[in-house]
Structures are given as structure tokens and as C-alpha cells.
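Just a sequence and a predicted model for now, questions to come.
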Amino acid sequence: MDITQLSTWQQLETQARQMRGRHLRQLFAEEPQRAARYSLELPEFLFDYSKNLVDDEVLVNLLQLARDTDLEGLRARMFSGAPINGTEGRPVLHPALRGGLPDPVELDGGPVADLVETELGRLKEFVNLLHNGGVTGYTGRRITDVVNLGVGGSHLGPEMVIGSLRAYRRDDVRVHFVSNVDGAELADVLAGLDAETTMFAVSSKTFGTTETMTNARSALRWFGELAPREAVLQKHFVAVTASPEKAREFGIEAQRVFRFWDWVGGRFSLWSAIGLPIAIAVGFDRFRELLDGAASMDRHFHEAPLEKNAPVLMALLSVWYCTFMRYPAHAILPYEQALHRLPAYLQQAEMESNGKSTTRAGEEVGYATGPLIWGMLGINGQHAFYQYLHQSPEVVPADFIGSVAPGHDLEGHHEILLANMLAQSQALMNGVDREQVSAGLAARGLGEKEIEKLAPFKVHKGNRPSNTILLRRLDPRSLGALVALYEHKIFTQGAILQIYSFDQWGVELGKGLAAALQPQLESGELHHQDASTAGLIDYYQRVSKGAPAPEPAS
């Protein structure tokens, strides 16, 4: 369908123009119970969406848009295992990895739940053996360090979760991450490790990703003369992949190849065997709690009515701002040190999913399909880019994320942290007008001329929308629910905006070009290159061969 021709869509366009003339202060004044009415309390957190530029009339139309675009039908198809990843002909079943399907699903003649539980059982057995000292290297010493070699979804998810669960990390086996094909990262990690007690987890869906396999081959060479190549691969390498035969061809023992499936997108795969580093870092039981938290959000997304459905409401607000209000960016602002990698993780999850310009019908879209996602830890951001959030002409909606219980026992820190989070969302909402600024400056003893000169610079217009997600505490279960909340938000956005959220063809073009450019970069023999690329390769060749730098201009 052409959704822009829906009467609901056109009403929302009109309402967006009208809402630009209203202020959040006005909305709160008109509805004293707004905060209570526009909040949802779930088992793991409170979701407060009251500081958004919407009223009941807007929400009614947004919810109707979800129904008009058959969100509920597409949601049912996803949970049933239908191939909703249309360009690749695949189901989208990451909820199955955590027991989040409402009904049994069979693929390839067997129950998906059985496949998942079998692999989780293998994962549990290996992780427990590792923690008990039963996994040893070639020389018989127990493995004390595991280096995850992956990139994208095989890296960001596990790294984010382990950082987020810092309070639950075990200290008997350390986990490290290498994703960059720039050898500096691998060299830095290896510099502090002992080859006899180190194991590498090669995590790649295809087991052919250039960056990951280059790092794997370099890791293999790092062992030097410790043992024959075959013995090193058997004792110091495990694989996590949807292509187990390729891992075995590489030389990794079959019993140390852990599998996931092509119906799991890389950026939604941390719940699968890709979560091996998580299970190692916090123990398998905590990993299972993470899965259980995500499954609870799956049930909420599947069962809750749209108007009380947290992922749906978050997605509708995102569509409202990006597509109708024309706000092109969205900030993720955690006020929790452990969540420092969450903005980067959500940036990949959303922008790789909904950064599309073609509808499911193969037509070019005529509207924005997703915002630019960015952000960082809130306290650090306050001293970095909040100036932009408060006073730039551009409006950037934001998600503030914190927790009631601190992840430490240092007195006084947490209250300061949360006070800052609440103050920033309040300041973005209310701002401070010319009259308030002038009164404040007068109270400081400034004269009329000084006030007239300084006041314009201190005005904050406010009216900057935000959500606040306040966890009871940051633990494996609540983290699982939080990540699944955003996963289902992403699905809902794509469903409403008529795009395929689960392919990633935009990633493939650059990979293909890089593969063709690499031999030309090495040899200097150029074939069919544009003038800029040819010039850059020429410069690389000259400098790498010792050409002197030009004399500075006089």
C-alpha cells in the first residue's frame, strides 16, 4: 500500500504542523494527570513517555496507523515463523532463542525450541567445564582468557552485555574482544596474554567475514612454535557460526563448534551461541536470566494491547518524530556507567535495520524511515554535546535510561547521578524563558543594560521531548527486557513504515568493493578506478615506498 495516502497518515501530517506550535509546558498544564496516564510500569522498569509532544488525539491516530498498516498481523507472522525477511526468504525468530514464542514453531521438519535447547545445553556444558578448570590448552594449563573475534552483531552485543553486567562478572576466566581488522587492536589485546592459557572464540555467521577471519589467522600465527597448527586449533579455538562446516574446514573440532541459524540476524544474535562470551563472563545461570528477561518482554509485546504496549508506543513516538515532525536524530543517554556501550549497540540495531529507502513492494519511499541514533553516557554527554540538545535549532528527542538501585556501594554517588538525569530531562522539557532569565540576572545584581545584553544567550526554549526508562536495578533479567524492548520497537517501526527491517544490503556493497580494491592497493596496478580513489592509492603507494613529504609552503 501507499501509506501516505491513508487518511490517518494525512491527519497525522496536519497534527504535526499543529503540534509544532504547542509547548510541553502547555500540555502538562492542560492535563494534571499526564505523567500517570502516559507511563507504563512493567516488572523490570518504569517507562515514562509523558514528556513527548503528543496528546490523546495524536496517540489515537498513531495507534490507528499501526492498525492500518497491519502491525498486529505482521507481529503474528513473525512469532509464527513466517519468512518476513522477504528479500532473503527467511523467518525472523530471535525470540525463539530465549523461549519467547507463544506457540511451537517447526522449521526443517523439527521444533525450533528443541534446536535451541540442544545448543544451549552444549553451551552450558562447555562453560561449566571451562569455569571448573576442565578446559586446558595444549600444554595442560587451564584456560584463563578467552578472546572473542567477531565484528558487528558478533561483537557489539556480547561486549555491551558484559559491560552492562559488570557487577556480575566472574574473575576466574577473563573475556576480551577484538573486532577491528586494524592489527593494532589485536596486538594490544595479545600483549597482555599467555598463549598457553588463551582461547579464541571465532564468531562469524558465515565464517567468511574478512575482518574476523583475518584476525583468526593472525591469532593462529601468534601461537608460533607452541604446538602444531592442528593441535592449536583443537585446544585453543572454538567457533560460533551458522556455517559449522566452514568452521570444521578451518580446523576447529566439531565438538567446539557452536551453532546458530540463518533465521537469526547478526544484530539480534546475542541470545544465541553468539552469547558464549557472556555466559563465560557472568556464568551460564546469569546468561539464562538474561534470556528470561527478554522472553518476558516478548510476551508483553505479543499480548499487551497496542495502547499499553511499551515497544509499540516507543516505535510510534519514533515514527511521529522522524517521519511526521521531521526530527532526523534520536539520542540514547544512559545514566549508568555499566551501560556505556548501549548507545553503540542500539545504533547498529536500529540503523542497520531501518536505514532503508525501499518499501516491501520494491518502491522508493517518500518519507523518513528511521532517525540517526547516537549518544553516550549522560554525565559525560552533559559536558560534551548537551549544549546542542538544549539550544541548537535542531530538536533531538532522547531516551534517558537509569536505575533505582546503584551497581556499587559508594555513598552519595547514585543520588547525584539520578538528580542529573531528572534535571536534564526537565530542563529539555521546560527550558527557561527571557523573563525568567532576566529575573535571575537581576537577582544577581546585574543592571538593566547588562541584563539586556546577556539574556538572549541564556534563554532555553525547551520543548525538547524525551522518554525516561527507570530500571528497578540493572541485572541480567532487566537488561534482557531492556534490549528486547528496543528490538521490538525496531520491528514495529519497520512494520508501520512498510520496509524490511531484517536484511542489510547496504552493508554488502562496500564489502565487495573492498575485496576488489585490496589487491590493487597492494600492487599499485589500478583497474577501472575513479580519479579520487586512484589518487589515494597512488599516494599510499608512494608514501609506503618511502617517498619524501613535500617541502612546506613558504
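Here it is on my side, so go on.

all contacts plus neighbour counts: C-alpha atoms, from now on.
Fine.

what ranges do the helices span in the stretch 151-300 of the chain?
156-164, 183-190, 210-222, 229-236, 244-250, 276-282, 284-303 (DSSP state H, counting those that start in this stretch).

which one of those helices lies closest to Lys51?
helix 284-303 (22.4 Å; C-alpha to C-alpha).

helices or strands up against the closest one?
helix 112-131, helix 276-282, helix 310-319, helix 476-496 (3 or more C-alpha pairs under 8 Å, 6 or more residues apart in numbering; DSSP states H and E).

just the angle between that helix and helix 112-131, please?
160 degrees (axes from the mean of the first three to the mean of the last three C-alpha atoms, to 10 degrees).

now the helices: where do they sit in the stretch 401-550 of the chain?
413-430, 434-443, 448-458, 476-496, 505-523, 531-544.

rewinding a little: can you add mean neighbour count and distance to Gly192 and give the helices and strands packed on helix 284-303 back as TSV?
Shown next, in TSV, are the helices and strands packed on helix 284-303 (neighbours: other C-alpha atoms under 10 Å; distance: least, C-alpha to C-alpha, whole Å):
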stretch	mean neighbour count	distance to Gly192
helix 112-131	17	20
helix 276-282	26	18
helix 310-319	24	42
helix 476-496	24	29
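
hmm, back to that, winner for burial among the helices of the stretch 151-300 of the chain?
Using mean count of other C-alpha atoms under 10 Å, the stretch among the helices of the stretch 151-300 of the chain with the largest mean neighbour count is helix 276-282, at a mean of 26.

Presented hereafter is structure B, for comparison with structure A:
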Amino acid sequence: MSQLTQSSAWKALAQHKQSIESQHMRTWFEQQPDRAERYSLSAAGILLDYSKNRVNDDTLALLFGLAEQQQLEQAIKRMFAGEEINTTEQRAVLHTALRADRHSPQWQQQSDCLSQVQASLDKMELFVDAIIQQRWLGYTGKAITDVVSIGIGGSFLGPKVASEALKPYWSDALTVHYVANVDGTAIADKLAQLDPQTTLFITASKSFGTQETLANTLSARSWFLSHGASLPDVAKHFVAVSSNIEAATEFGISPDNIFPMWDWVGGRYSLWSAIGLPIALQIGFKHFKSILAGAQDMDEHFRTAPFEQNMPVIMGLLGIWYTNFFDAHSHVILTYDHYLRALPGYLQQLDMESNGKNVTRAGVSVDYATGPVIWGGEGTNGQHAYHQLLHQGTRVIPADFILPLRSHNPVGTHHDMLASNCFGQSQALMQGKTLDEAKLELASSPLSEQQAELVAHHKVMPGNKPSNTLLIEQSTPYSLGAIIALYEHRTFVQGVVWELNSFDQWGVELGKQLGNQVLDAIAKEEQGVHLDGSTRSLISKFNQAKLNKN
């Protein structure tokens, strides 16, 4: 048994869970008219109502005790101080420095780091302005009208999700496209829509050697050259975000057009850096800085607020409560805003790549559950699909509802209907429906007494299903930055409690390693004696299909 599960704080929570397991939130709301006010707080423009959770004051006190036992406060300080908390890669974790107030006393010890960040931001701003104001021209003298961002993982997903979420702020001067999948169809479909004379490519790869990204970049360059451009023209249509200046320069990119990446920023935490260049091009640099401002304010809240009023801490500990004491295997994100529809996919990578681990920082295998499956989608679509499982399924699935109070597109009563569905769904999850209520509902139906009795049992919903509701004034660059930073810190909180390194991703690295070995075997048209029988058989069938086509 691990020290964590044998600790006094853990055992106290396990005992407490048994004492409240039979209690229903419906009763708590009846007994506490002010429950919503007691269990709500605001930070960085976000209101969190966590009153529809299976917790009381004793629960929260015990969870805060667990956080204290696991030295969460010290871990927060170490991260903001730039200590090497990514122990397996001997790196600091300073994505917060990318959006920091460089004049704050908190950041004075990181002056070298902040100088690098500011220099990169200044370079980004000049570049964005040159493109949007059409001072940067393509090789035939035409202005850039389309930008293709080529990346994978965090270098792709963060910018793409942020760009989609901020459509009301898009510049009319540019259209930004994203390519990540190494499937040739992805790049081919995109290039078919574009004019090489007016297209700019951004390659985002720290090593400038990531398999998928490099393959798509090489295909883009071949397409560009095949339409009449020459090698020197590449410098006017390709820029890079990379730490490998030599490789990018050899490709044909001017050193002046290479933006930095740093080891102390992981891919899934990088949209705040030059990785966010496509976002800045899509919405303008002023709005990009607003994203940073929202994240910065959430950082300051996380760093300074006591745990009892700390939004990321509370959300992180609630996740621990359900994952480890209610056997919750997943967590659903429900965005009641069309612009935020892709956010669950981004948070999926953020959380599952960070805390999908089975070994502690000390290298010891865990004997408790860690990162749950993160999933979700946009409301109200999900209500006609997977919400059935949320209401009547057999597992506890905590839910986060996210809603802007104002719409960018106030069409009729649509937003009222959207909000009513959001609030109604969270109420239904909490409240449920008893057998007596179901029978009363069917009392005036034309069903026979026997049929009504049967149907009533099918209409029963246990309720007591936990959820958070997060309200923002409107989907803006500022609010998006605050939301993403909130979930970054929530993920960190859980990693600290679980004693994980949330900032490496060796499972991802293994897939890349083996993928390269398999690619070699395919390219050489040999079986690959070092591979397992199944993989050798699949390679053989794949290569045979290529021969048959020829």
C-alpha cells in the first residue's frame, strides 16, 4: 500500500465518504437555502458555482487537509519560482511566465526569462502587424491572404481551439487554416483551396523534426515550388516556431523568421508563446494580449488566494474526491456556447497527457486511480445523446457546465433557451426524479395502472450527480485565457496530490519511437524481425496493397 492511501488525510476522507454516501444533495438544498451562495466564488471574470457537489463543510475541510498534507502550497510556490519540478526532464515549468506581468515583484527573480518572453512577444507583434497591414508581401508582390499553421499535439490543438473560440474577433484580412494529421488527405484538401502566391506557412515544431509536422511541411514546400516558386522564395512564405534554428534555416526559412521555443514550456502549455502566432494573426495582437491578461489574472488568483477561496484548488480537489473515493472513471465538459465547442478536446489533451500516469515522481507505481477520461461536447447537442448516460447510468460522472451570460449573436430567444437548458440539466443531475414523482406525472396519462407502474420505474432518475457551473460574461479573449489557465492549474493540483510529474509524456514518446521503427520497416519493405508477429503481418498486408495498386 502507498504512503498516500495509508495517510491520515486519505483515510479520513474514505471514512467521511461512508458517512455521507446515503445523503442526497436535494435534501441539502432544502436544508440550506443559501447553499449556492456558500459554495460559489469568482475569479478572473469567472463565477464558479460548485454547490451541486456531494460535499459539505466537513468534506471541504478534509480535502483541504489532504492538499496541505501533500504540500500543495509549497508545490505552487516552487512552480512559480521556476524550480525544476519536471524532475524526469530536469526542467522548470514556466508557462505562467509567458503571460506574466514583468513589472510584478513576484517575477523579479525571473528577469532573464521574462526578457526572452518579451523579446518574443515584440517580434510576434511586429510580424503580425506586417502581415495584417500588408507590408509583408509574397514572392510575386501580392499580400498574404491565407495562413496555414502546421503542427501536432499542443502546437496544433491549442491555437486551433482558441481561434475557433474567438471567431467574433477574427480579422477580415486573413484566413487561418490548421493541418496536423499526417494523413495526406488533410494537407491535400487544404492546399487545394489555396493560392501559393498569397499563402504563408507556419511550422511549429521545437525540434523541427517531428514526424507528422515535418512531413506536412515538406509536402507544403513541394506544392509551393511546383507552382513556379524558387527556393529563395521559400523565405517569403514559410516561418517557423522552433528551437532548432539550423534545421529550419537549412529548410529555407530565414533566421529572422524563426520564433523561439523553450524547454521550460511543454507543448500542451504553449499557446501563450509564439506557438500562438496563428491566433494572433487571426484576431490581431491586441486581442492576443487579452488572452494573456485573462490567464495572468487567473495565475495571480491561484498563487495568492487561500485554498478555501481558490478556484483551481477547489475544482482540482473535487476531481480527487470523485476519482478516488466515488470510483469516477471520467469527467465531462459541457460547453453551452457554440464558439467553445472544441474546448473539451483541448482540455482532454491537457489533463490526460498531464496526469495519465501510473508512477509517482519518486518512480513508485501507484495503487490508486489517477487521471480520469476527459470528454464532452457542446450543449444542447449532447442532451440528445450522452446525457442519458449522465442521468440514468450506473457510474458517477462529474460534469462541468460552461456558459457565457451574453451571446455574440443574440437571435430571438435562443440564448434564453440555451441558458435554461444548461441550468435545467445541472438541476436534473442534482435533483433527479423519485418513483412517487414519476407516478404522479403519469397519473393523468391514458396508460393502464399496470402500464403506468412499469413506465414509472423507467422514469426514475437517482439524481445526486455532481456538477460545477462556470459562468462568464461573454466569450472573449480575456475569458478564454482565464478558463484555460483555470484548467491548467486544476490539472496541476491533482498531479501534486497524486504525486505525479504532470509535465512529461513518456507514453507519447513511446508511440513516436515505435512509429519510426514501423515506418522504417514499411519503407524498406521488409518484415522487421524486431517487431511482434501482429505488426509484421499488418506491414506485410500494407505493402502488398501498395504493390497491387502499382
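Sure, I can see it. Quick caveat, the model's predicted, so the values are computed rather than measured.

care to give me the TM-score?
Between these two chains, after superposing, the TM-score reads 0.97 (TM-score structural alignment, normalised by the length of structure 2); 546 aligned residues with a C-alpha RMSD of 1.6 Å.

related to what we said a few turns ago, for Asp171 of structure 1, find the nearest of the helices of the stretch 401-550 of structure 1.
Here helix 476-496 is closest among those (C-alpha to C-alpha), at 17.3 Å.

Relative to structure 2, what is the average displacement of the closest one?
When structure 2 is superposed, helix 476-496 of structure 1 averages 0.7 Å from its matched positions, counting by mean C-alpha distance after the TM-score superposition for structure 1.

which strands and helices sit next to that helix?
For helix 476-496 of structure 1, the elements it packs on are helix 71-80, helix 284-303, helix 310-319, helix 342-354, judged by 3+ C-alpha pairs under 8 Å, 6+ apart.

Would you pull up how far it lies from the middle of the chain?
10 Å (C-alpha atoms, centre = their mean, to the nearest Å).

Residues in contact with stretch 293-308 of structure 2: which ones?
The contact list for stretch 293-308 of structure 2 (C-alpha atoms under 8 Å, 6 or more residues apart in numbering) reads 43-44, 64, 76-77, 80, 96, 99-101, 310-314, 477-486, 489.

Can you give me the neighbour number for Phe268 of structure 1?
Using other C-alpha atoms under 10 Å, Phe268 of structure 1 has 22 other residues around it.

To which residue of structure 2 is it aligned?
Taking TM-score structural alignment for the superposition, Phe268 of structure 1 sits opposite Tyr269 in structure 2.

just Lys458 of structure 1 next, same as before
In structure 2, Lys458 of structure 1 lands on Lys459 (TM-score structural alignment).

which one is its match nearest to, not counting chain neighbours?
With C-alpha to C-alpha, 6 or more residues apart in numbering as the criterion, Lys459 of structure 2 has its nearest non-adjacent residue at 6.1 Å, and that residue is Ala438.

For that neighbour, which residues are in contact?
Contacts of Ala438 of structure 2 (C-alpha under 8 Å, 6+ apart): Ala456, His457, Lys459, Val460.

now, which of the residues you listed sits nearest Asn468 of structure 2?
Val460 (22.8 Å).

and the gap between the closest one and Gly515 of structure 2?
With distances taken as C-alpha to C-alpha, to the nearest Å, Val460 of structure 2 is found 49 Å from Gly515 of structure 2.

Same drill for the two, tell me which one is more crowded.
More neighbours surround Val460 than the other of Val460 of structure 2 and Gly515, with 18 against 13 (other C-alpha under 10 Å).
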